[in-house]
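Student: A structural model of the following input is requested.
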Amino acid sequence: MASSHFAHTRLDRRSFLGRGAMFAALAGCSPRVAFAAAETDRRFVFIIQRGAADGLSILSPTGDPAFARLRAAAAEQGGTRLDGMFALHAALPKTAVLYRNGQALFAHAIASPYRDRSHFDGQNVLETGAASAFQLRDGWMNRMLGIVPPADRSAIAVAATVPLALRGSHDVASYAPSELPDASDDLLQRVTMLYQDDAQLHALWDEAMQTRTIAAGLGDGDVNQGAAIGKLAATLLRADKGARIATVETSGWDTHFNQEKRLTAVLSGLDAMIDSLRTGLGPVWDQTVVLVATEFGRTAAVNGTGGTDHGTGAAAMLLGGAVKGGRIVSDWPGLGPNQLYENRDLRPTMQLDAFIAGAVAQHFGTDPARTLATLFPKAGNVRPTEGLIRT
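Tutor: Have a look, this model is predicted:
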């Protein structure tokens, strides 16, 4: 019989981008940025975990007796115990502090309507908000721009390309990577040394180097890179005339082998990114919501190479000062042999569509039913999740 667990327990952009463009062109690399004009303190950030992040390791159900049999290594690595059922991965210490401070909420056994296991199709559903792949051409975040208050309709993609989630009929502009070939590390070091004694040029060059680091995105778990991406995103979001809505893409979550080592690395990068974003936003963090979600989860059992394969149920996060946190929301299905989806995966009991629509509606003060119908028009008879954001 399934058990249940429900714990009750948010610079000047033009000059920044202009200077970044000039120097990043010399460096041979820059991010693509999409933006649309705004004047409120509310911020919304979507961090996409590409590759199917393993929620069972990120937020381990250590209170489920079947977990230790399926995931001995994950059960032994401990982590930060959040309540009697769940422990947060040890590579997320800053995120654990947010949880203790009531600024992080986790949803487990959650999934989009997609039930196959193709990255390409799963990411299409995650970003378009459809019920199946290629039903819709635009992204749910682009449609969101049409219903949030006018002052909040400025969006930016901190990524090499504008992700599908932000593409659609609402105007965006892109800040494309330079077409110049990549500069060598030796050249970059020489230019750095050339400018190190010039107060103005050194500051500009340092800014350009931070911009350059995000072009490849967070993929190998580099903590410094994660922190740089978070800092840049915060700079763009905090600007008086800057964006209010953003996407950040991360990769490295497809852990078919040697999962514990690889997941520890990429989670460390994500933790640094989130902490840097929080620090960089300063007081604006109190009006910020950060959504972290993936296309689907991974198998309950570990495979023969110390990894996991493509699965179904996953975990999602809401972070930020605007989040009603310090809680884990889950109708836990259990990990016993008769409780798994298709005898292999965590069974989804929560709908990601409802979770996202509820967070957006509560954060921006939009009508919940209209928000759900706009962002997820194929969702059917679904009610937006309530009580996610502070009132």
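Student: From now on I want contacts and neighbour counts done on CA atoms only, so please keep to that.
Tutor: Will do.
Student: Check which element follows the helix ranked longest in the chain along the chain.
Tutor: Counting by DSSP state H, the longest helix found in the chain is helix 259-281. Remark: after helix 259-281, the chain's next helix or strand is strand 288-294, criterion DSSP states H and E.
Student: helices or strands next to that next one in the packing?
Tutor: strand 43-49, strand 314-319 (3 or more Cα pairs under 8 Å, 6 or more residues apart in numbering; DSSP states H and E).
Student: Helix 259-281 and the first one, what's the angle between them?
Tutor: Inter-element angle recorded for strand 43-49 and helix 259-281: 160 degrees (by axes from the mean of the first three to the mean of the last three Cα atoms, to 10 degrees).
Student: from the middle of its chain, how far away would strand 43-49 be?
Tutor: Centre-to-centre, strand 43-49 and its host chain are 5 Å apart (Cα atoms, centre = their mean, to the nearest Å).
Student: Distance from the helix or strand following that strand to the middle of the chain?
Tutor: Going down the chain from strand 43-49, the next helix or strand is helix 55-58, by DSSP H and E. Remark: helix 55-58 is offset 15 Å from the chain centroid, using Cα atoms, centre = their mean.
Student: Following up with a second sequence; could you model it the same way so I can compare the two?
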Amino acid sequence: MAAHTGFLLKRRGFLASIGALGASSVLPKVSLSATAGDRRLVVILLRGGMDGVDLVQPYGDPNFALLRPELALTPATGLTDLNGFFGLHPAASGLMPLWRAGHLSFAHAIASPYRGRVSHFDAQDVIETGNPVGSGSRTGWLNRALAVIPRTASRAAVDITTSVELIMTGGNKTDVWATQSDFPMAPDEIRSLQTLLQTDPVFDKAGAGMSGLDPLPQIVNSQARTAGVAELARLAGSLLAEDYRVASFSLAGWDTHRDQKRDFTESARLLSEAVLNLQAGMGEAAWQQTAVVAITEFGRTLRLNSTAGTDHGTASAALLAGGAIAGGRILCDWSGLAEGQLFDGRDLAPTRDIRELLAALLFQQFDITATNLNAKVFPGLGFEPSSLFIKMN
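Tutor: Below is the predicted model:
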């Protein structure tokens, strides 16, 4: 089935062998003007647990609509078809020009080593440190990677935030740039605050009854959030167009415990805005040498809960964008959504470790050796360069 492909990314070092490859090869053309020092990497953290099965819907799996009759779409009902099996949520359809240009792919059914389905904090620690829960590590994998990038100029890193996030924390220099300190709260953040306020009358009084408000119409300013995301992403792009080669920033709003259809639509739209404004801020020359990856701490349950939302799950999807990406592909080993194929009987089953994808990007973009990736960036991962190019099934 066309849905089953591996991690397929561009790689300059394989140019010489392209002519000898068979029809099953998926190695794309690479610009001969690219130089090692031009390559860039952007990591976007999707905080809250992004539902990959909603963003990239497996409408070709007959069990999908049975599990999610309220959310499942098809190309006939608004889904944007990607490859005859998967389709893109309509709120993210603004990304389709990148797909058609070969600058957008998705890695599906992937997950970090976290299996707790309870704590956002523990799960986010795992994707930011690159180590399992309980490792005690307080340095980020992206910061550790800076130390083993062969070219000094390629180590220039920036975190687009008000303070350094864990993913960029460590002994290697990282700059911090903030677009604004009063970034509008996402719906899931507001609901978490409401829950806190409801449990304590003193806090509730201090919040002027905020716990009883419906967050979207009265608190969340959608236009302000859109403008904030656009500003943040354009800033990241403009910095990468100059001296920076590594950047990260976060997008909240993915904890869709309630009314997923409404809240997920808003978050997916903002993700699209972020990627497109990142590209615009960067300019075409820098974009051609850039790999963008958007990752999340865990996915969501396949069945909706009693409040029309989804609970914490396991596997999700990662977005890959940029001129350095072999675009127009769904990268996954799809295990299916039949009852016996679900993880714990409720989630999309993980088939690949998300750290493999991240290691592949570091290997591709900055020539970090497999030895350094496995010993210093993702200790014990066992990454092999051959895993970049898995033959299509």
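Student: Let's have the helices and strands packed on strand 288-294 of structure 1 in TSV, adding mean neighbour count.
Tutor: Compiled in TSV, those are given as follows (neighbours: other Cα atoms under 10 Å):
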stretch	mean neighbour count
strand 43-49	23
strand 314-319	26
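Student: Residue 227 of structure 1 corresponds to which position in structure 2?
Tutor: Correspondence of residue 227 of structure 1 to structure 2, assessed by TM-score structural alignment: residue 230.
Student: Could you tell me how far that match is located from residue 350 of structure 2?
Tutor: Separation of residue 230 of structure 2 from residue 350 of structure 2 (Cα to Cα, to the nearest Å): 32 Å.
Student: what about residue 293 of structure 1, neighbour count?
Tutor: Per other Cα atoms under 10 Å, the neighbour tally for residue 293 of structure 1 reads 27.
Student: who touches residue 107 of structure 1 in this structure?
Tutor: Residues near residue 107 of structure 1 by Cα atoms under 8 Å, 6 or more residues apart in numbering: 315, 316, 317, 328, 329, 330.
Student: oh, I was asking about residue 343 of structure 1
Tutor: Listed by Cα under 8 Å, 6+ apart, the contact partners of residue 343 of structure 1 are residue 337.
Student: now with 10 Å?
Tutor: Going by Cα atoms under 10 Å, 6 or more residues apart in numbering, residue 343 of structure 1 touches 299, 300, 335, 336, 337.
Student: What of residue 382 of structure 1?
Tutor: By Cα under 10 Å, 6+ apart, the contact list for residue 382 of structure 1 reads 351, 353, 354, 369, 372, 373, 376.
Student: Mind putting the residues you listed into a markdown table with neighbour count and distance to residue 223 of structure 1?
Tutor: As requested, the contacts of residue 382 of structure 1 are exported to a markdown table (neighbours: other Cα atoms under 10 Å; distance: Cα to Cα, whole Å):
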| residue | neighbour count | distance to residue 223 of structure 1 |
| --- | --- | --- |
| 351 | 20 | 31 |
| 353 | 26 | 30 |
| 354 | 22 | 32 |
| 369 | 14 | 40 |
| 372 | 27 | 35 |
| 373 | 15 | 38 |
| 376 | 23 | 34 |
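Student: ok, the contacts of residue 107 of structure 1 in structure 2: which stay?
Tutor: Here is what carries over to structure 2 from those, by both residues aligned by TM-score structural alignment, their matches' Cα atoms under 8 Å: 315, 316, 317, 328, 329, 330.
Student: Among those, which pair sits farthest apart?
Tutor: The largest distance within these, taken as Cα to Cα, falls between 317 and 330 and amounts to 12.0 Å.
Student: what sits in contact with each of these two?
Tutor: 106, 107, 108.
Student: Which residue is the nearest non-sequential neighbour of the second one?
Tutor: Once flanking residues are discounted, residue 107 of structure 1 sits nearest to residue 329: 4.8 Å by Cα to Cα, 6 or more residues apart in numbering.
Student: and the one you found, what element?
Tutor: Using DSSP H and E, residue 329 of structure 1 maps to strand 327-330.
Student: ok now do the aligned partner of residue 301 of structure 2 in structure 1, which residues does it touch?
Tutor: Residue 301 of structure 2 maps onto residue 299 in structure 1, with residues paired by TM-score structural alignment. Counting by Cα under 10 Å, 6+ apart, residue 299 of structure 1 makes contact with 54-56, 70, 307-314, 340-341, 343-346.
Student: PyMOL command to pick out the buried ones of the residues you listed?
Tutor: Remark: buried members of the contacts of residue 299 of structure 1, expressed as a PyMOL selection using 16 or more other Cα atoms under 10 Å:
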select buried, resi 54+55+56+70+307+308+309+310+311+312+313+314+340+341+344+345+346
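Student: Where helices are concerned, which of the contacts of residue 299 of structure 1 count?
Tutor: Going by DSSP H, the helices hold 55, 56, 70 from the contacts of residue 299 of structure 1.
Student: quick one: the counterpart of the last one in structure 2 from residue 342 of structure 2, how far?
Tutor: When you say that, I think you mean residue 70 of structure 1. Using TM-score structural alignment as the criterion, residue 70 of structure 1 maps onto residue 67 of structure 2. Going from residue 67 of structure 2 to residue 342 of structure 2 by Cα to Cα gives 11 Å.
Student: Now the common contact residues for these two.
Tutor: 301, 302.
Student: Alignment lookup: residue 45 of structure 2 to structure 1.
Tutor: Taking TM-score structural alignment, the alignment pairs residue 45 of structure 2 with residue 48 from structure 1.
Student: wouldn't that match be in contact with residue 127 here?
Tutor: Yes - if you go by Cα atoms under 10 Å, residue 48 of structure 1 and residue 127 touch, sitting 9.0 Å apart.
Student: what touches both of those two?
Tutor: Here residue 48 of structure 1 and residue 127 share the contacting residues 163, 165, 294, 295, scored by Cα under 10 Å, 6+ apart.
Student: Nothing else from me, thank you.
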